[in-house]
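Participant: Okay, sequence plus prediction incoming.
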Amino acid sequence: MIPLAVPNLSGNEAQYLQECIDSGFVSSVGPFVSRFEQMIAQAAGSPYAVATASGTAGLHVALVALGVKPGDLVILPSLTFIATANAVSYCGAQPWLVDCDPDTWNLDCGLLEQILTEECDSCCGRVTQKKTGQRVAAIMPVHTLGTPADMDRILPLAQKFGLPVVADAAAALGARYHGRNVGDLGADLTVFSFNGNKTITCGGGGAVVGSDKELLQHVRHLSTTARRGEGYDHDHIGFNYRLTNIQAAVGCAQLERLDHLVARKQKIRETYRRAFHDMEAVTPFPQSLHGQSADWFSGIVLKNPSPTVTTELRTFLRQQGIESKPFWKPLHLQAPYRNAPTTRQTVSEGLWFRIVVLPCSTTITEKELQHVVAEVRRGLQGLE
């Protein structure tokens, strides 16, 4: 079976793991954690970084640090992995789900401007939704599949309405927006994930980056059980959200090859784009309109609007020894968020079930890639 996305552990991972074990520092303190944070900050283009237990934990602690409270609303796209919204729910807040842009699959900036200007009241530094009176506490754009959201449109709106921005950059490490790294785009906090299927992995883990030293110190404090000094004195309800030294050891080895691994992902995306460009039945994954995507996942979008066609193609590919995957079901269609506030979802509802994610491990061989291409073409011809 050609797998969808497996980690590439062919660097110094084993050596650093052994060093970590030999040192006895295997938990949430140790030299690899500090080194990992320094490397993440540099790779993201941010002066400060805090490593966390997961990307979800990073999103949660970021929102808490920025003052999101129970009953608040946080604006985010509906077409994203559920962890984005779950982090909001952990705060006792509620996601306000907005449709995506058809050309990028990122948050629709036109809709963002519309809801802030037409569906909200803004007075005395406070933004509230007219319908419910709930406070709008933050905007959380997602750099979908590693493609940067249009931050040059989002950030001025956030500034105009006095709203903090937490960028969910789970899969976007290595992407660039108008020549800048994604941690250097102006969001108050940017969060990465290092889950096992990410381009850079620690087996799990995440990181929060930013330019505000005091804010990042607060993030670190909250993620370390809000403990003051060496005793057991805690001044907030904190979280046990720190990355372990063992995970950081793997992450350091991964980051040494960041440029190579991202370039490999980009080449795989380009291979699929070229291979299927002449097929009427499919369109490629979107390309970044404002820079360079990290191209975390690759695949095709079927033009046929029937969900059964997508299922039949994936079944055919599995029979040929090829793993594939459906895309995220929009959050407003998910049981936990069916009653969440939502603004136009025609794009996400018409898109998600037509997406087929294809194998894109950085270790995939050229022979395997060509086999995937040939079988996808054969499978689509059989479904016409």
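Facilitator: Ah, there it is. Since this is a predicted model, take the numbers as computed values, not measurements. Residues are numbered from 1 along each chain as shown.
Participant: from here on, contacts and neighbour counts on C-alpha atoms
Facilitator: Fine.
Participant: in the stretch 1-150 of the chain, which spans are strands?
Facilitator: 48-52, 73-77, 94-98, 120-123, 126-129, 136-139 (DSSP state E, counting those that start in this stretch).
Participant: For the host helix or strand of residue 153, name the packing helices and strands.
Facilitator: Assigned by DSSP states H and E, residue 153 belongs to helix 151-161. Applying 3 or more Cα pairs under 8 Å, 6 or more residues apart in numbering; DSSP states H and E, we find helix 151-161 packed against helix 109-118.
Participant: Return the set of buried residues in the helix it packs on.
Facilitator: Using 16 or more other Cα atoms under 10 Å as the test for burial, helix 109-118 gives 109, 111, 112, 115, 116.
Participant: From the rest of the structure, what touches that helix?
Facilitator: The contact list for helix 109-118 (Cα atoms under 8 Å, 6 or more residues apart in numbering) reads 98, 99, 101, 150, 153, 154, 157, 161, 343.
Participant: Those residues: which two are farthest apart?
Facilitator: 101 and 161 (21.8 Å; Cα to Cα).
Participant: thinking again about what came up before, for the helix holding residue 153, list every residue counted as buried.
Facilitator: 151, 154, 155, 157, 158, 161.
Participant: got the contact list for stretch 367-381?
Facilitator: For stretch 367-381, the surrounding residues in contact (Cα under 8 Å, 6+ apart) are 2, 272, 275, 276, 281, 313, 316, 317, 320, 322, 358, 359.
Participant: also this one, for the comparison:
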Amino acid sequence: MSARFDDILDVVRSIYGDGPIALHRPVFEGNEKRYLIDCIDSNFVSSVGARVIEFEQKVAAFTGAKHAVATVNGTAALHVALQLAGVERDSEVITQALTFIATCNAVAYCGAHAVFVDVDRETMSLSPDALRTFLSEYAVHRDGLCYNRKTWRRIAACLPMHTFGHPARIKEIIAVCDEYGISVVEDAAESLGSYRDGLHTGRFGKLATLSFNGNKVITTGAGGMILTDDSELAARAKHITTTAKVPHPFEFVHDETGYNYRLPNLNAALGCAQMERLDEFLRIKADIAARYEAFFDANGMHFVTSPAGAVSNYWLNALVLDSRAERDAFLQYSNQRGVMTRPIWRLMTQLEMYSGCQHDGLDNSRWLEDRVVNIPSSVPDNALPALNP
């Protein structure tokens, strides 16, 4: 087994060199420092500043969304997006148990309850087939609303997540939810630069969110974004994330309970510089994924690639090993040798705060949890051409 592991580490080192290799590090080889200095010199370093608006415009233009509203992090974006979608206290949100905890935490922030439906093995994201099966068994309509016959709580929304940047079968998910009158919010935190049938992820539902955490394809240090084509929802998102303050030159009037969730100008300055290199980042990451794919195919191992009809950003490259025992052995072997790898997330149902949530058995989720590992996925040092001064 160690020989097989050494072969994997050799292909990683052929891309990244011999030093300690991070899983996914940020790359600051463009205008980041210059824009930060300009921001400091302007004295606008908090949530009011030209770079916030510029960053929102750049992300909206890249994704094709009509509106983008910047937030302090992706979890804050999810929290507000769910609230805008009609998620209320003691309602329910159908989502996946195979996800980063922020997905479920945002549901909990609304005072709502997560319900977990299985994923597809190919996409590692919410399965429309499992969703249809669950709803056909449990969904009941009352007064134009959808309720769960087991809990008699209203099913307010569905929250699929595009795992590691591989697009879910989102059109099918939305089609199922439309039949039952359930709103869809896309957790596109990991999928900036990913497309399904030529449309950027986050463009299918009424609302979607992105993340710009330090380990994402581009980073603002910490940051998130709400995407929507609905002008009224965009205005509400901006209002709620700016403490619900009524615009006035000097009076402090707030017309509802809001949140201090707007992205600071300093972070947005980083984002503007990162957006200038996004196309290059994506091209390099696609090249790295192609090298991995060729190696693993030649050696009879399962490397996760773009699903049919989709283009993935390959945010985190994923390898499916043969068993949990092999997964655990590889994680220990690689990390002890300076190559950072990690398992896919522990299922949300195995965490104490979500262990009592309703689920459908999660067979594929459990199968993937036992086998999937992430391998280094950063843009390598000096892979980018220098920018003109």
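Facilitator: The structure has been received and is ready for your questions. In this text, all values refer to a predicted model and were calculated from it rather than measured experimentally.
Participant: Next, the TM-score between them, please.
Facilitator: Overlay of the two chains. TM-score (TM-score structural alignment, normalised by the length of the first structure): 0.91; 362 aligned residues with a Cα RMSD of 1.4 Å.
Participant: Out of the strands of the stretch 1-150 of the first structure, the one nearest residue 296 of the first structure is which?
Facilitator: strand 73-77 (18.4 Å).
Participant: which residue numbers in the second structure go with that closest one?
Facilitator: Using TM-score structural alignment, strand 73-77 of the first structure corresponds to residues 92-96 of the second structure.
Participant: which residues does residue 104 of the second structure contact?
Facilitator: 95, 114, 348.
Participant: Please enumerate residues in contact with the helix holding residue 153 of the first structure?
Facilitator: 109, 112-113, 116, 122, 125, 127, 139, 164-165, 185-187.
Participant: possible to save those as CSV with distance to residue 17 of the first structure?
Facilitator: Below are those laid out as CSV (distance: Cα to Cα, whole Å):
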residue, distance to residue 17 of the first structure
109, 43
112, 45
113, 48
116, 48
122, 52
125, 49
127, 48
139, 38
164, 38
165, 36
185, 33
186, 35
187, 33
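Participant: Filter the contacts of stretch 367-381 of the first structure down to the ones in strands?
Facilitator: residue 358 (DSSP state E).
Participant: Narrow the contacts of stretch 367-381 of the first structure to those in helices?
Facilitator: Those of the contacts of stretch 367-381 of the first structure mapping onto helices are 272, 275, 313, 316, 317, per DSSP state H.
Participant: Need the counterpart of residue 280 of the second structure in the first structure.
Facilitator: When the first structure is aligned by TM-score structural alignment, residue 280 of the second structure is paired with residue 260.
Participant: sorry, back to before: export the strands of the stretch 1-150 of the first structure to TSV and tack on distance to residue 223 of the first structure and mean neighbour count?
Facilitator: Shown next, in TSV, are those (distance: least, Cα to Cα, whole Å; neighbours: other Cα atoms under 10 Å):
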stretch	distance to residue 223 of the first structure	mean neighbour count
strand 48-52	7	28
strand 73-77	21	28
strand 94-98	22	26
strand 120-123	32	16
strand 126-129	27	18
strand 136-139	20	25
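Participant: Can you tell me which of those is nearest to residue 34 of the first structure?
Facilitator: Nearest of the strands of the stretch 1-150 of the first structure to residue 34 of the first structure, taken as Cα to Cα: strand 48-52 at 8.7 Å.
Participant: if we can go back for a sec, check the contacts of stretch 367-381 of the first structure and tell me the two furthest apart.
Facilitator: 2 and 281 (23.4 Å).
Participant: what separates the equivalent of residue 118 of the first structure over in the second structure from residue 325 of the second structure, distance-wise?
Facilitator: Here residue 118 of the first structure is matched to residue 137 in the second structure, going by TM-score structural alignment. Separation of residue 137 of the second structure from residue 325 of the second structure (Cα to Cα, to the nearest Å): 35 Å.
Participant: ditto for residue 280 of the second structure
Facilitator: Residue 280 of the second structure sits 37 Å away from residue 325 of the second structure, going by Cα to Cα.
Participant: Repeat that for residue 15 of the second structure.
Facilitator: With Cα to Cα as the criterion, residue 15 of the second structure and residue 325 of the second structure are 27 Å apart.
Participant: which one of the two has more residues nearby?
Facilitator: Taking neighbours as other Cα atoms under 10 Å, residue 15 of the second structure and residue 325 compare with residue 15 leading, 17 against 11.
Participant: I'd like to know which elements the helix or strand containing the more buried one is packed against.
Facilitator: Using DSSP H and E, residue 15 of the second structure sits in helix 2-16. Judged by 3+ Cα pairs under 8 Å, 6+ apart, helix 2-16 of the second structure is in contact with helix 278-298, helix 324-336.
Participant: any chance of those in a markdown table, plus distance to residue 318 of the second structure?
Facilitator: Formatted as a markdown table, those follow (distance: least, Cα to Cα, whole Å):
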| stretch | distance to residue 318 of the second structure |
| --- | --- |
| helix 278-298 | 10 |
| helix 324-336 | 12 |
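Participant: can you tell me how far the equivalent of residue 336 of the second structure over in the first structure sits from residue 297 of the first structure?
Facilitator: Using TM-score structural alignment as the criterion, residue 336 of the second structure maps onto residue 319 of the first structure. To residue 297 of the first structure, residue 319 of the first structure is 22 Å away according to Cα to Cα.
Participant: The strands of the stretch 1-150 of the first structure: which one's closest to residue 191 of the first structure?
Facilitator: strand 48-52 (9.5 Å).
Participant: Mean deviation, that closest one versus the second structure?
Facilitator: Here the mean offset of strand 48-52 of the first structure against the second structure after fitting is 0.4 Å, by mean Cα distance after the TM-score superposition for the first structure.
Participant: Next, the contact list for residue 314 of the second structure, please.
Facilitator: Contacts of residue 314 of the second structure by Cα under 8 Å, 6+ apart are 164, 165, 166, 285, 286, 289, 377.
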